[in-house]
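> prediction below, plus the sequence it came from.
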Amino acid sequence: MSTVNTSSKYKTVRINPISPKPPRASVLVIYTGGTLGMVYESVGRQLVPFDFEQILEQVPEVNRFDFEITFLPLSEPIDSSNMTPELWIEIARIVNENYAQYDSFVILHGTDTMAYTASALSFLLEGLNKAVILTGAQLPIGIARSDARENFLTALEIAAATNLAGQPIVSEVCIYFNSVLLRGNRAKKNESSDFNAFKSENYPILARAGVSIYYDLPYLETYRPGIKLHLHEKLNPNVTYLKIFPGISREVVHAVLKVSGLRGVVLETFGAGNAPTMDWFLAEIRDAIDRNLLIFNVSQCDGGRVTQGQYQTSKFLKDVGVISGSDITAESAITKMMYVLGRTDDPAQQRTWLSEPLRGEMSL
């Protein structure tokens, strides 16, 4: 049975299990927008967001779970291409405000920026001790062969899963997609037309869903009794990417590094962190660092890591103070930089936080 609650800031829809037994858990589903929640309208056959009051018509299987599910759509669902730092903070606030009431959270999100959102939430939700699972779909839920149902239903099951001691098996921000669970701040979208849209090249898969769900427990964050959630509500968006390529001009590099108000740059370099050694390039990097601009070295390769100084073409970067991003993804690097710059104005502290893992987003 479903019930509708309009007394809070957001309109919610609650699904109670069919079983007469008390629900063993409660999951809050936050719908931000994206392909998963789309159906064809009867007139015009255009894709439109469906009303979660009719969730049982689209996914009747949710009634079979032995836990309570509450749906909370954002007041204005968006295409994930329009995701912003302000919306990341709003989603994090929703989790924080409902943290004591629910055992876990599932976030329905468009795939294009899902890895950015997962990374940002991992930094904003310090001390997280419950599952926050992002999922979505490549095809709308209103399509007959959509991947939406499997992704959604399994994300719910993982979010509500507990061990023999009654503790959550997953207690971090993750992405579930196409039968695999990935650490959110280690994931990248790598496919636009296949169902296996996300990969995690530098960190193992956390769980695989087949006939049963297998959890690779050594790689999951450990549940920590007594830890309290601390919400961070400030991100500094004055950051950018600078992707190096053969033939990049001094004018381009200079223009990027001199953007007014810029505080940090994720420098996407070749291979293990290598960059051009032309005098003008080195001069631009040195000048930027002398102006206290943070420069975070991230490899353009999906796999592997930055090892500054291994080659002559990266030794200069290390010598002048470019910060190694190790094996962090570009998505995690840019959101981490926003988070670090939002937390402190102390350059030494900023450099320390960028260079070390804060939420399992990079290896030492």
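That came through fine. Residues are numbered from 1 along each chain as shown.

> going forward, measure contacts and count neighbours with C-alpha atoms only.
OK.

> helix/strand/coil for the closest residue to residue 12 other than its chain neighbours?
Counting by CA to CA, 6 or more residues apart in numbering, residue 72 is the residue found nearest to residue 12 once chain neighbours are left out, at 4.7 Å. Counting by DSSP: H, G, I helix; E, B strand; the rest coil, the backbone at residue 72 sits in strand.

> for the stretch 251-364 of the chain, just list every one of the strands.
264-269, 294-299, 323-324 (DSSP state E, counting those that start in this stretch).

> what's the most buried one of those?
Mean neighbour count (mean count of other CA atoms under 10 Å) peaks for strand 294-299 among the strands of the stretch 251-364 of the chain, with a mean of 28.

> burial of the spatially closest residue to residue 63 that is not a sequence neighbour, as a residue count?
Distance criterion CA to CA, 6+ apart; nearest residue to residue 63, sequence neighbours excluded, is residue 17 at 5.5 Å. Other residues near residue 17 number 20, with proximity taken as other CA atoms under 10 Å.

> pasting the second one now:
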Amino acid sequence: MAEQLQPSVIVDAAAGATAPRASVLVIYTGGTVGMSVNKRGELVPMKFGQIQKKMPELRQLGMQVSVLSLPEPIDSSNVTPTEWLQLAAILQQHYDAYDGFVVLHGTDTMAYSAAALSYLLENLGKPVIFTGAQVPVGRIRTDARRNLVTALEIAAARHPRAGTVRVPEVCVFFNDVLIRGTRAKKVESQHYSAFRSENYPPLARAGIELEFDDNLLRLLPAGPLRVHPHLEDRVVVLKLFPGITEHMVRAILGAADLRGCVLETYGSGNAPTSPWFLQCLREATERGVYVLNVSQCEEGRVIQGRYETSAHLTELGVIGGEDITTEAAITKLMYVLGLGRDAETTRRLLLSDLRGEISVSQAAGTSIRF
């Protein structure tokens, strides 16, 4: 499907300039940002190619903006790995033609999508900025205009002296912060500050000026873009809670075709020491299921072995997830298992920082790319 999709509308935002300072492709997948108000006052999906009529300020950016809409807008609650692979293929198809990319996406699963694309796009050397809105562009108090305009500026940003790409990675921009794609988490549904990065500072802040922290941004890659075509979807998230039963845990970990599990534990990676629970984990890991330990806490990290209640996990082959988010952990499992590597390499990749999802100083492995 990706090879049939072409930019349908070019928004001439150059304001008469003969040479726009940048070209950016906006990929509209769906979500609140693309809703408009009809004559009856109802919110309905709009043709996103008409965005220039809703946002005439785009012409003041001095850049050329092309728009590509998916044939059918997707509610972000319905996003699957199929859509992530489609997005990756679209970006690969148009990669050489544009200086940067903005992906308009529903907020509910934006953090998952940004993390997934971070893994799929290896050696990314251009900005891929996810954004959206809490309030549709057709409403008076919408945040869509500010989010889109700033995301476009970030996608076109270059170092003032070197002239090189400023943000060569997948990110989420929302409200006033730019967050690494593998660090974003949706934390708010009623206010504009919908996303946060608890364990890593924002890459940029949008005030009167855009303020980038170049010390935090990833460096330009040494090799060409490589787009990975596979994700393993036979994975699950198992969140522990007081009173969870053996029957439920066995039903999840005992699934016949399960390949990977993100285990959401307490505090710094602690879990029950009940014999039945440890036996369930032992049976799963012995069947070749990769279990990645992630803390339920929004801040902090997993330190397996710090307490007796986590020491057993290491003995059973559970992999400590350090300070990774659940969103980045489940998509990392999909990506790494989709590579089809041997067991030793797979464990090493899951332990290592691949796309900035783990704080390198804390990670068990080194920062590597595969």
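Looks like it arrived, so ask away. From a predicted model like this one, the values you see are computed outputs, not experimental measurements.

> aligned partner of the residue nearest to residue 12 of the first structure in the second structure?
Matched across to the second structure, residue 72 of the first structure falls on residue 68, judged by TM-score structural alignment.

> ok, now residue 34 of the first structure?
With TM-score structural alignment as the criterion, residue 34 of the first structure matches residue 31.

> ok, now how distant is that match from residue 76 of the second structure?
Taken as CA to CA, to the nearest Å, the spacing of residue 31 of the second structure relative to residue 76 of the second structure amounts to 6 Å.

> pull up the overlap in contacts between these two.
Taking CA atoms under 8 Å, 6 or more residues apart in numbering as the contact criterion, the residues that touch both residue 31 of the second structure and residue 76 are 105, 106, 107.

> how about the helices of the second structure, start to end?
With helices called from DSSP state H, the second structure shows them at 51-54, 81-94, 110-120, 144-156, 246-253, 275-286, 308-315, 326-338, 343-351.

> so which bit of the first structure is the last one matched to?
Helix 343-351 of the second structure lines up with residues 347-355 of the first structure when matched by TM-score structural alignment.

> mean deviation of the matching stretch from the second structure?
Comparing stretch 347-355 of the first structure with its match in the second structure after superposition yields a mean distance of 1.0 Å (mean CA distance after the TM-score superposition for the first structure).

> run a quick neighbour tally on the spatially closest residue to the match of residue 34 of the first structure that is not a sequence neighbour.
Counting by CA to CA, 6+ apart, residue 31 of the second structure lies nearest to residue 106, which is 3.9 Å off, once chain neighbours are set aside. Residue 106 of the second structure sits with 26 neighbouring residues when counted by other CA under 10 Å.

> how much space separates the residue of the second structure most remote from its centre from residue 281 of the second structure?
Distance from the C-alpha centroid of the second structure peaks at residue 275, with 36.6 Å (CA atoms, centre = their mean). With distances defined as CA to CA, the gap from residue 275 of the second structure to residue 281 of the second structure amounts to 10 Å.

> same question, residue 188 of the second structure
Separation of residue 188 of the second structure from residue 281 of the second structure (CA to CA): 33 Å.

> so which bits of stretch 34-43 of the first structure are buried?
Within stretch 34-43 of the first structure, the residues that count as buried by 16 or more other CA atoms under 10 Å are 34, 35, 36, 37, 38, 39, 40.

> what comes into contact with it?
With CA under 8 Å, 6+ apart as the contact definition, stretch 34-43 of the first structure has outside contacts at 31, 46-50, 77-80, 108-111, 136-143, 148.
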